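> sequence? don't have it. structure:
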């Protein structure tokens, strides 16, 4: 039985049809990726499924007990409170129990001698036992830690927009639900958090529906793709790689059908020119057929960006940083960093959140001064800076007016002049949309428009700070294709592995101590090399000791007598740590300490078990 059934959904926005008689199903445990160009209505469809938006037509059917956990593209958390308390919000019984326990624990910690507070805590602990909520508490704290939060008591009102997104994501991940809906979940996550999220979603027991621009992530967590295009929803079974193959087959079929339509139209138009004015029924029907063929012209597909910049005037040395250091308060962001950017360089910057990547970009652009060291920018450098946040665009301007403020025309490599209108078409803004007010564009469409404005100003150095956030896959392909031909230097800050693999030849990996690791090659290769390195280190530390003979030495015999007690002690220690974790409440420092201790005990236990197996094997051979 389907988890959710949608029939004949219709949704319009002004004179634009977002959903045109759309029908689909979501099955239990299905993993669906929803893709489509910015402004086609992906986020609107998600909101319809949550009940936040209505439709002009159609119905959605599901069981009465059906529940949804949803993360908006740009969530805004209000009402204050700690990160942990915000994550515990929700109507599920286990979340109510967790809230009561956290409140009781906080009251008791403030006044341990208060007998009423102590009684309330005991009652809350009993409820936690009865509800089985200790596991949910541990899961919530683990999720928050994996998403990069150390202080779980921090006030949400003091958090950035990106941190709001991560709190909202954690809240949805721990919430019991039949369907988990995620709108751009990898925005504001670093590579480690994205990898962890992939693993979490693989083990998730409910159904999943997500919108994401991250193609590696999409490929690894989905088993079906819905593509929203021109108001219609097309279904493709399989992950993103399978979708690309099937989409190419569908496009080829569409091209063949369009060629047939054009041939038929040419024949019918020739008939119209030869024949007198239609009077008979058959003649009128044939005229109507011609009109229908003309009206059936397909929508324009993805465009291309093809124009030269001022890069030919760029000197060999673009930017040089020498012994640059930067700190905020007592936190070191950069520590004696030196690097040189040359013409044609393709540099990708990545690393954990909060390690100074955007700060470094500001320093290289001259927008921020270092506390120590020098940044020298070449005289011919003309920087195009695509910022991480949403650009401030005057909503009263029309799309074409905004682009014309940057440039009326540009020139291709062949010297052909292209107007702003033509460039907008190449960047997926059809003529009919070019006189739309900017205020009526979706967030992704505004990002696309802002990107085009920067490119049309003809920079010879591009700084891209998280360019993939909120851009659709079609726009990313356009940008990637353009960057491969761009003759100037490109520096991109991104956690999008697919994007970095396409556009970066050298990686700068920012570390938490203000240092930067340099790597030449693909980001995926770097991640695999780090994973292999960690696996080798673990294997070396846990490998059983090699024996020279097949008999137990006196030392081995003594170890055999005690090893089972050692294993029992470690297993007992594991159980105690579980209890300590449950009792840690919202003490994030203590939780971090316990997580490290748990990892060490687990490693020691695995080593002891391996050693027991080795000794037992030799004992068996001696018999």
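Looks like it came in fine. Everything numeric here is computed off the predicted structure, so don't read it as measured data. Numbering: from 1, shown residues only.
> going forward, measure contacts and count neighbours with C-alpha atoms only.
OK.
> tell me the contacts of residue 303?
Contact analysis of residue 303 by CA atoms under 8 Å, 6 or more residues apart in numbering lists 425-428, 478.
> all strands of the stretch 101-250 of the chain, in order?
For the stretch 101-250 of the chain, the strands defined by DSSP state E, counting those that start in this stretch cover 179-183, 207-211, 224-229, 232-237.
> Can you spell out which helices and strands pack onto the last one?
When contacts are defined as 3 or more CA pairs under 8 Å, 6 or more residues apart in numbering; DSSP states H and E, strand 232-237 sits against strand 16-26, strand 224-229, helix 240-274.
> Comparing those, which comes out most buried?
strand 224-229 (a mean of 21; mean count of other CA atoms under 10 Å).
> contact partners of that strand?
If you take CA under 8 Å, 6+ apart as the criterion, strand 224-229 is touched by 30-37, 40-42, 233-240, 243.
> Repeat the analysis, applying 7 Å as the threshold.
Identification of contacts with strand 224-229 by CA atoms under 7 Å, 6 or more residues apart in numbering yields 31-36, 40, 233-240, 243.
> let's bring in a second model and compare:
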């Protein structure tokens, strides 16, 4: 394949930190490259150097004579006085660009519904990003370099961009590099992955999934080597402790070898470990929307007028204990507004939001406004505002120890919040939420500013999250990874179940499938599975169902007599018997849970990844069953005491 551009011996240092050290690499025609790595490790710096937007301290970047390179920066480079039309196609007449199928496809995919005569200054941040991306894609560059192109794109926009890049060139023609945290996108479009870490770049064949597998194998091999090295260290240290022989001149080479081994212990790369926080117990009632309607004001900056937009039109929805739901939808359909309704930040025009007595919510917003008032304070001071000791996974940790688990070394803990990077602020924001011990966690675009390693750690945290989880995101990988089912907001004032997940949503938006009927479900299993109401059915408002639903494990839900407030003595006796039965089952499961934790610790020491995976799968099942039994026990207890 033809060579397009390359770098030889690239090195660059910022302050006292070396970001890239003697990096040599090349890009050939047909390369589809995804760049991954921790925030601050140099992904964007590498791309800017390759695009000749920055100069290295040493080394050089060479382009083939006739190659053209298009670059999408994270910063806004559009002229605010230009119209959308001029920003995208320049002075070209409509018939000139509209006759090109590629340009028409780009305009439809990224700028549909946008007024082309509107000045750029009147656009939102997301709209400006789409305009900049459209302008770049309209060109015929040989190499595209895209820095976070999926930022501000919804699920539909990300899917369109992936399809466009797959069809843009022949298999052996053109090339692109993309820096993004969207792992579905990386898997969909990339055939090569560059990992930037520790001032170097490692190349892996395949997209994100292949890279993850290859890195896991590399880390496993490194762990085996490290275990061998540690054994050798122990032998050398034991020999050094034997006293007099260690102080003679004869064994000097042995002493030097031992010291070299000790000094060669590498610092762990992946120090980020988010851990489960203690949560307040959640009762059977969580959050319910009952016949809710809401209209919001929408501002038109250019026309300097305000208009009203219907967001929810008589929506009924029940959120169950332990439910894990993802929310997708078109921009402006009300995804963030839904979270604010559930978090009691706004009041509906009609209907009501019913909140359980034990519910304690926390919402991770997109804007990180929560930290603005603390910009002058240091990270350590922000963490110790309410308390200095935290309960994490059953053990106490200081604020400093807790901050280290989310990637804040001691030296970084005394940095003013205003000097933190976007990813660091996001981590601190999430940590502050979790230490508040909520039992309903709402995440609004949580992938913003987070790298793939941090996202994997967040997902690991959410896997063990014992409360109710609601995630609004355009990150398809995240949604399908951490939620059990998805809901759609299509901009028509309704909330709809998506039995087919994100793929069904894209099919609906493409017009290849009719949208399911509005949801009006009144019941969920405690395990967080989707409601029993079939797609397309509308059970109506609360209380319209006839038969009492059945709980997980075949245990009937609360009888109608209990719901009415008065249970018979026979029902109370039956409830007490049920409590005794469930307690015995819970005891057995708790013992099994403890045994699995011990076995996983042993497997971890032996670096037995297959056994760890099997044990984790079994533990997840045990945790789920135990959570369901706890809920059944609570309901039976309420009935027995009524």
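Yep, that arrived. This is a predicted model, so every value here is computed, not measured.
> Nearest to residue 217 of the first structure among the strands of the stretch 101-250 of the first structure would be which one?
strand 207-211 (10.5 Å; CA to CA).
> give me the stretch of the second structure that the closest one matches.
Under TM-score structural alignment, the match for strand 207-211 of the first structure in the second structure covers residues 175-179.
> re earlier: compile the strands of the stretch 101-250 of the first structure into JSON lines and extend it with columns for distance to residue 75 of the first structure.
Below are those laid out as JSON lines (distance: least, CA to CA, whole Å):
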{"stretch": "strand 179-183", "distance to residue 75 of the first structure": "10"}
{"stretch": "strand 207-211", "distance to residue 75 of the first structure": "15"}
{"stretch": "strand 224-229", "distance to residue 75 of the first structure": "23"}
{"stretch": "strand 232-237", "distance to residue 75 of the first structure": "26"}
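> for those strands, which one sits closest to residue 123 of the first structure?
Using CA to CA, the nearest of the strands of the stretch 101-250 of the first structure to residue 123 of the first structure is strand 179-183, at 32.3 Å.
> any idea how far the aligned residue in the second structure for residue 369 of the first structure is from residue 296 of the second structure?
Under the alignment (TM-score structural alignment), residue 369 of the first structure pairs with residue 347 of the second structure. Using CA to CA, to the nearest Å, residue 347 of the second structure is found at 11 Å from residue 296 of the second structure.
> Check residue 253 of the second structure too.
With CA to CA as the criterion, residue 253 of the second structure and residue 296 of the second structure are 77 Å apart.
> Tabulate the helices and strands packed on strand 232-237 of the first structure in CSV, adding columns for distance to residue 121 of the first structure.
Putting these into CSV (distance: least, CA to CA, whole Å) gives the following:
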stretch, distance to residue 121 of the first structure
strand 16-26, 42
strand 224-229, 47
helix 240-274, 49
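> out of those, which comes closest to residue 307 of the first structure?
Per CA to CA, nearest to residue 307 of the first structure of those: helix 240-274, 26.7 Å.
> and for the closest one, what span of the second structure is it aligned with?
Residue span in the second structure matched to helix 240-274 of the first structure, by TM-score structural alignment: 208-242.
> picking up where we left off before, state the three-state secondary structure for the match of residue 369 of the first structure.
Counting by DSSP: H, G, I helix; E, B strand; the rest coil, the backbone at residue 347 of the second structure sits in coil.
> so who does it touch?
Counted by CA under 7 Å, 6+ apart, residue 347 of the second structure has contacts residue 341.
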